[in-house]
Structure formats: structure tokens, C-alpha cells
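sequence-free structure coming up:
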């Protein structure tokens, strides 16, 4: 396999045209299942204040629901390749949705914050199997190449994240347990889609069995390692926004319905920009410059929230606006990772996601603790600083990342 850094073809922009929709039925099955899977993430967000109240937990206790979820996801990413190369993409995806459904249903039946935190960890295992395999499967089965396949995947992610909070707010207004049971039911639907529409497992089995060491070997490639470390840093900002901002708005009087609509707006902007704006930015400014610009603007929204933490209107506006910057960045960095190193894309995804979700595991709990140790403004400030550090780190390593804009032929 030729190294991407030596590819001589011309840069290929991310072109969002109708050809993106020219996909086999298997790709659509995975995309619809991805929407449902990512609805599960957003479903829980509006009920965080309610869980804290009903289970007599502190804000930092509730953030552990995301910490355990992301920590297990980070570690599980290292074994997704081992499992998928032996089971095949179809059965790995099916196994992932079954695990999510089981642990979500058990979470809905739990009566303590400790049990709920542990069960969210099991949910994270299922999500790791699904997410890492879904992205690689869509790319490998697609007719339209890496760039447009990733746009399709990010569209599914954005739709799931945007609709999830709205549904979670509606179900959460009935009971905090509702969204957990809602996830279990949605995963059953995903299970049916994958069983019926995915091709036979034999068609998806990898010719080479992946080993546990492969993701670590992949991180020896500087470009992939650089994107992973940058994602580790900006996920401090991402999950501060997703988790801590929801708790802040809950304390400012926003109920489950209100939180659902706020994060609906956030998710819609994330979905729209990932499809329509990211390609234009990449074409005009290049991947790295566009990423740095989006992350810089995202950091500014966190700093604004740090300054006006007690102003509900400002926090709501900044949360929604941040969706635009994150949507652009998600598509840009995911595409860059797929072309960052001369390794299998599933291995690259696993190695990158391992570093990314470590940041996602630390950030929510740290944000809750910083608010307890200091004041409610500090978590947003720390999140903004970490995002700015990711910008500086990417720019400092820009000479090692020039090849990510090159064509995806290899």
C-alpha cells in the first residue's frame, strides 16, 4: 500500500452532491442504524438534572454516566478490529446493538447512581463495537469513495444527535427512565434493519485477522497520532458542552423539554454544517486550516459561556452556535484520519477513537469537580483552553499533515 504522504494525485475536495446518495442498500441500513445509535447519546442528555434530583446525586456523580461510557468505549476501541475481523462487519454491528439494548434496558430498571454508571459502561462497550465498525463498513461498502462516505456517516450522526435530545426530553418529562427504555426499543429496530438488509457475513470478513497490537502500531504514524492527540484535547471542550452545559441550564431552570429543544438546535446545526459547509471550507481553505479555524471559534464559544455562565440566554445561544463549528470539524477530522496513515481504515479509526474517547472520559467528571472545587465558570474556561491547545498542537505539526488533502485512491 502506498503511503498517503507520497501520493501524487491532486487534492480532492469533499463535494456534497447527489452522488453521495448513490449507495448500496447495505450502506443505507448501516446509516439508519447509526442514526438510531446516536439518538441514544442525545436521549440521555436532557435528563441529567432529573437523574441527579431523583437519585440524590451530585453534578459530578451524574457526569460519571458519560465518563464510564467513554472510558469503556476508549478501551473497547482497541478490540473492535480483533472482533470485526473474525465475526465480520454484520455480526459485529449486530452484537453492538444487542449489547446497547440490554444495558439500556437494565439502566432503565436501576435504582442507584452507582448501578446506572456501571451499566452505562456496558452501553459504551456496545457503542464502541457499533461505531468503529459502522464507519469502516460504510467506507468499504460505499460506491462514492471515502470523502462522501464519511459525509454520509456524519449526516447520520448529526441526525441522531439532533433528534435524540428532543425525544429524550419528551420521554424524560414522563420519567427519567423513559429515555433508557426508548434506547432499548430503538436498538431493537436497528437490530432488525441490520439482520434483514446487511449482506452475508462471509462477504464482510477481513482476509487478515487484526491483532490487539495493530492500533498501537498505527499510532506510530505521526499524522494519525497528531489527530488523535488533538481530538483528545478538543473532546474536553466537546463533552464540557454536551454534559456540563446541560447541568448548568438545568440549574438555571430549563426543564427536560427545554433542554431537548436546545440540543435539538445544536444537533441540527451540527448535521447541516457537516454536510453542506465542511466541503466548501475544505475546498477553499484546505482541511487543516479549516479545522483550526472551527476549533478556534468553538473555543471562543466556551470562553463566552465561562464569562456569562449564569445568563441562560447566552449559554443557550452559545450551545446552539457551537453545533455549527463542531459539525464542520467532525467531518474534516474524520476524513483526515481516514487518509492519515497507510493502515487499514478500521485500524486507523480504532487508534484515533481510543485517544479521542480518553479525553471524552476525563472531561465530564473533571468539569463537575472543577465546578465543585472552584466555581461554575471554571469548567468552561478549562474546556476552552484545551480546545485552544488542540489548535496550537495541530498547527505546530502542520508539515506532517499536508498529505491529508490528497486523493483517496489508495
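It's in. Just so we're clear, the structure is a prediction, and the values are computed from it rather than from any experiment.

C-alpha from now on. contacts and neighbour counts both.
Fine.

which residues touch the residue nearest the centre of the chain?
Residue closest to the average C-alpha location in the chain (Cα atoms, centre = their mean): residue 157, at 7.5 Å. Contacts for residue 157 were tallied using Cα atoms under 8 Å, 6 or more residues apart in numbering; they are 34, 35, 38, 271.

Work out for me the element the nearest residue to the last one once chain neighbours are set aside sits within.
In space, and not counting its chain neighbours, residue 271 is closest to residue 158: 4.0 Å by Cα to Cα, 6 or more residues apart in numbering. For residue 158, the enclosing helix or strand under DSSP states H and E is helix 145-174.

Quick one: name whatever helix or strand follows that helix.
Criterion used, DSSP H and E; the element after helix 145-174 is helix 178-197.

Can you tell me what sits against that following helix?
Here helix 178-197 has contacts from 25-26, 29-30, 32-33, 36-37, 39-40, 43-44, 90, 93-94, 97-98, 100-102, 104-105, 107-108, 167-168, 171-172, using Cα under 8 Å, 6+ apart.

rewinding a little: among the contacts of residue 157, who's most crowded?
Within those, most neighbours by other Cα atoms under 10 Å means residue 271, with 29 neighbours.

residues contacting that residue?
Residues near residue 271 by Cα under 8 Å, 6+ apart: 154, 155, 156, 157, 158, 159, 162, 327.

how near is it to residue 190?
20 Å (Cα to Cα, to the nearest Å).

what about the helices in the stretch 301-410 of the chain?
Taking DSSP state H, counting those that start in this stretch as the test, the helices found in the stretch 301-410 of the chain are 312-338, 345-373, 378-396.

Compare those and give me the one nearest residue 225.
Nearest to residue 225 among these is helix 345-373; the distance by Cα to Cα comes to 7.3 Å.

Next, count neighbours for residue 408.
Count around residue 408 with other Cα under 10 Å applied: 18.

typo on my end, it should be residue 306
For residue 306, using other Cα under 10 Å, the count is 20.

my guess is it contacts residue 378, does it?
Yes: Residue 306 lies in contact with residue 378 (Cα atoms under 8 Å); the separation is 6.7 Å.

Put this next to the first one:
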């Protein structure tokens, strides 16, 4: 996996920085609430506006990239992220930050959906190695985001936004300098503006997109809501649990996610098959959400379960992305953008409803709702068994796969 063209590493670095934007605000949500006199429900909308616009735009990114090309789409996305991250840092109200996070989400959509297809197309070693590399970048970004957010957020809540703008500026320069279009490369096939929606007519993609929708609801309940119970639990024991401490917790969570996405997921999917791994990880995440609901007033319990959940989420993300890439014969950019669009919608809903649910039903209620949502994703995966039968078989060993490729070439 390490023997990749420099172009792949440039895109992977930019991916890592891009995914930092998801977890970056996690440690500073309580600080933003205090500094800007906003409720937890309002500040969690920083996730919702970002993820909703990201998800909605994903349906059209394949159309955009087919018109202006992969490199220009990547650059446009990076420029938007740099601009809107800087504007969010300069904002004076939570409503302004919510709005600028929406613009940030648009840039993120243009970049992420195109980056996955670009890495798969440019990487050596086949699509599976490329997907692992992409998920590794995702894990590194999710791990580094809270750490950077906590470190800079302990100085000022504005710091993480300006820090992201600077890092994305570096990624932009790297893409401009290192991404080379092959000479005499054929023009990209034109994609209909409705291609993303039409892709959902494919039963296998629709099934996996729905699995991702309900799974991501539970994922972002855990990610966006957990800082508030942690802070409250610490306060009950007279402890200060600010941006730095939250950053360390979610760094541990993201590091666990990155490790299993790279080192564990490929082994499990090769030996057990994709569908058994998906079922196992979804079941484990359900248990984690239930435990978070039980330990909602226990700081140690919350911290331990959140970090352990990262081990499951790393495997789940890699296996689910690989399943999407294998499930259909659709163009990679269409399949990945459509799947990601539905997936991010689940993430957008979770922060918007977690706050009101907690206010109405108690601090543990969002975790219970998240657990039910993950159970629904397991139900969808089970009902779609025949549709997904072709991805449910155990993968071959690396040697057997190489022999099959050699035989096909012969």
C-alpha cells in the first residue's frame, strides 16, 4: 500500500485535512456555547449545516467533475473550504458560523466525492488498496481533527477554524503542484445532472445507502452529542473538562478508528466476507450506544466506551465503502457520490435532533435513539441479503487474488 504514486499521497493528505473539519469543532462546542451565548442544540447545528449541504451537493458532484474535470473539481472544493473556514473563524455569532459551515460543506462535497474516485483511479495495487488508503486518510483526519481543535481551541475557539484554513491552503498547493493529468487522457464521460438520483434505482446501491443512512445517524449522535454529557459528568465531580481534554478523548477515538480501518478491516473482510463483518460491527456499535446511555452520568464510562467504539467504526467504514465500490457496475464517481450523499444526510439529522431529544427525554435518550437507528441499518442489511449476495462471499487470499488476476491477463 505504501508504494503509491506521489499524486495519490497528495490527494490522501488533502483528504486527511478535509476530514479534520468533521471532528475539528467537537472539542470547542461547549466553548462556542459559552462564548457566543448559544444553547447546545444551536451549536450542534454546526454539524448539521455542514453535513446537510455536503450530502445534498454530493448528488451533483459527479456531474460537475464530468464537466470541468477531476483536478479542477478538487481545486474548487479546496478553495471553498479555505475561504469558508476562515470566514467561520472571523464570525461574531453562532448563526454566522452555521452559515459559513454550510459553505464549507459545499467545498467538502466537491472535494471528498471526487477524491475517492481519483484515489481509486490513480492508486497502484487495485481498488481495495486504494479504499484502505482513503479510509486511512479519513481515520487520520478524524483523529487529528479533535486534537488540533482541542489544542487551538484551548487558546481561542476561533483557532481551529483558522488552523483548518491554513492546512487546507497547504493541501491546495500540494494538489496544484503534484496532481498531473495524463497526457492524451480521454475526456471524462459526461454525466447527467440527475445521475446521482438515478443511481439509487440500482437495488444494491440503494440498500447500502440506506444502511449508511441509519448507521451514520448513530455515528454522529456519538460524535456530536458526546462532548456535552462528558462536560456535565466532569462538572458533577468538580473537574474541568474543556477543549483540550475533549480533544484528547476524541483523538483516542479517531486513532482507534484509523488503526482498525487500515490494519484490521482488510484482514476481517478477507477472512469473513463483507456482510458478516458489517453485521458484527453494527451489532457492536449498537451495544456501545446502549452503554453510553447507561453511563451517561459517568465520565470514565463515557470516555472508555467512546474510544472503544472507534475500533468498531474503523472496520465498519472501510467495509462499507468497499461494499459500495464492489456492489454495482456504475461509474465510481457516481456510485461514491450518491452513496456519500445519502450517508451524510444521516449524519446531518443526528446533531439536529440530539439536543431536543435530550432536553425532552433526558441526557441518555439520544444514545438510545442512535442505538435503534443502527438496529434499523442491520434490518435493512438483512432484508437486502439476496441483493447483496455477490458482495457477501469471503474475499480470496492475496495470493489467490494475484493468481486470478494473472490468469485473467493470460
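Perfect, thanks for sending it. Remember, predicted model here, so these are calculated numbers, not experimental data.

For the counterpart of the residue nearest to the centre of the first structure in the second structure, give its distance to residue 253 of the second structure.
Superposed on the second structure with TM-score structural alignment, residue 157 of the first structure falls opposite residue 138. The spacing between residue 138 of the second structure and residue 253 of the second structure, counted by Cα to Cα, is 13 Å.

Ok, residue 271 of the second structure next?
Distance from residue 271 of the second structure to residue 253 of the second structure, by Cα to Cα: 25 Å.

go on, residue 339 of the second structure?
24 Å.

which residues sit in contact with the residue nearest to residue 271 of the first structure?
Counted by Cα under 8 Å, 6+ apart, residue 158 of the first structure has contacts 35, 267, 268, 270, 271, 272, 274, 327.

aligned partner of the third one in the second structure?
It refers to residue 268 of the first structure. Using TM-score structural alignment, residue 268 of the first structure sits opposite residue 255 in the second structure.

which non-adjacent residue is nearest that match?
Excluding the flanking residues, the one nearest residue 255 of the second structure by Cα to Cα, 6+ apart is residue 143, at 5.1 Å.

I'd assumed residue 254 was in contact with that neighbour.
Yes: if you go by Cα under 8 Å, residue 143 of the second structure and residue 254 touch, sitting 3.6 Å apart.

follow-up on the earlier one: tell me, how many residues neighbour the match of residue 268 of the first structure?
Residue 255 of the second structure - counted by other Cα under 10 Å - has 23 other residues nearby.

Next: residue 179 of the first structure.
For residue 179 of the first structure, using other Cα under 10 Å, the count is 32.

give the contact list for residue 224 of the second structure.
Residue 224 of the second structure touches 26, 44, 47, 351, counting by Cα under 8 Å, 6+ apart.

What's it aligned with over in the first structure?
Under the alignment (TM-score structural alignment), residue 224 of the second structure pairs with residue 243 in the first structure.

Let me know the secondary structure of the alignment partner in the first structure of residue 124 of the second structure.
Here residue 124 of the second structure is matched to residue 143 in the first structure, going by TM-score structural alignment. Following DSSP: H, G, I helix; E, B strand; the rest coil, residue 143 of the first structure is assigned to coil.

residues contacting residue 143 of the first structure?
22, 23, 24.

closest to residue 339 of the first structure among the residues you listed?
Proximity of those to residue 339 of the first structure (Cα to Cα) peaks at residue 23, which lies at 21.0 Å.

Just to check, that closest one is in contact with residue 140?
No: look at residue 23 of the first structure against residue 140 with Cα under 8 Å: they stay out of range, at 11.3 Å.

what's in contact with stretch 371-391 of the second structure?
203-204, 207-208, 210-215, 217-218, 273-275, 279, 282-283, 285-287, 289-290, 323, 326-327.

What is the neighbour count of the residue nearest to residue 299 of the first structure when sequence neighbours are not counted?
Distances taken as Cα to Cα, 6+ apart place residue 384 nearest to residue 299 of the first structure, at 4.5 Å, with adjacent residues excluded. Residue 384 of the first structure has 31 neighbours, counted by other Cα under 10 Å.

And the one 4 residues further on, by the same measure?
By the other Cα under 10 Å criterion, the neighbourhood of residue 388 of the first structure contains 23 residues.

Show me what it aligns to in the second structure.
Per TM-score structural alignment, residue 388 of the first structure is aligned with residue 375.

same thing with residue 281 of the first structure?
Using TM-score structural alignment, residue 281 of the first structure pairs with residue 268 in the second structure.

again with residue 358 of the first structure
For residue 358 of the first structure, the aligned residue in the second structure is residue 345 (criterion: TM-score structural alignment).

For that match, list the residues it contacts.
So residue 345 of the second structure contacts 51, 52, 55, 56, 213 (Cα under 8 Å, 6+ apart).

and what of residue 155 of the second structure?
Residue 155 of the second structure neighbours (Cα under 8 Å, 6+ apart): none.

Look up how far residue 30 of the second structure lies from it.
For residue 155 of the second structure relative to residue 30 of the second structure (Cα to Cα), the value is 14 Å.

still on that earlier bit, who has more neighbours out of residue 271 and residue 253 of the second structure?
A side-by-side neighbour count of residue 271 of the second structure and residue 253, using other Cα under 10 Å, places residue 253 first with 27 against 14.

what angle do the host helix or strand of that one and helix 127-153 make?
For residue 253 of the second structure, the enclosing helix or strand under DSSP H and E is helix 243-259. Counting by axes from the mean of the first three to the mean of the last three Cα atoms, to 10 degrees, helix 243-259 of the second structure lies at 170 degrees to helix 127-153.

Report the distance from helix 243-259 of the second structure to the chain centre.
Remark: helix 243-259 of the second structure is offset 15 Å from the chain centroid, using Cα atoms, centre = their mean, to the nearest Å.

No further questions, thank you.
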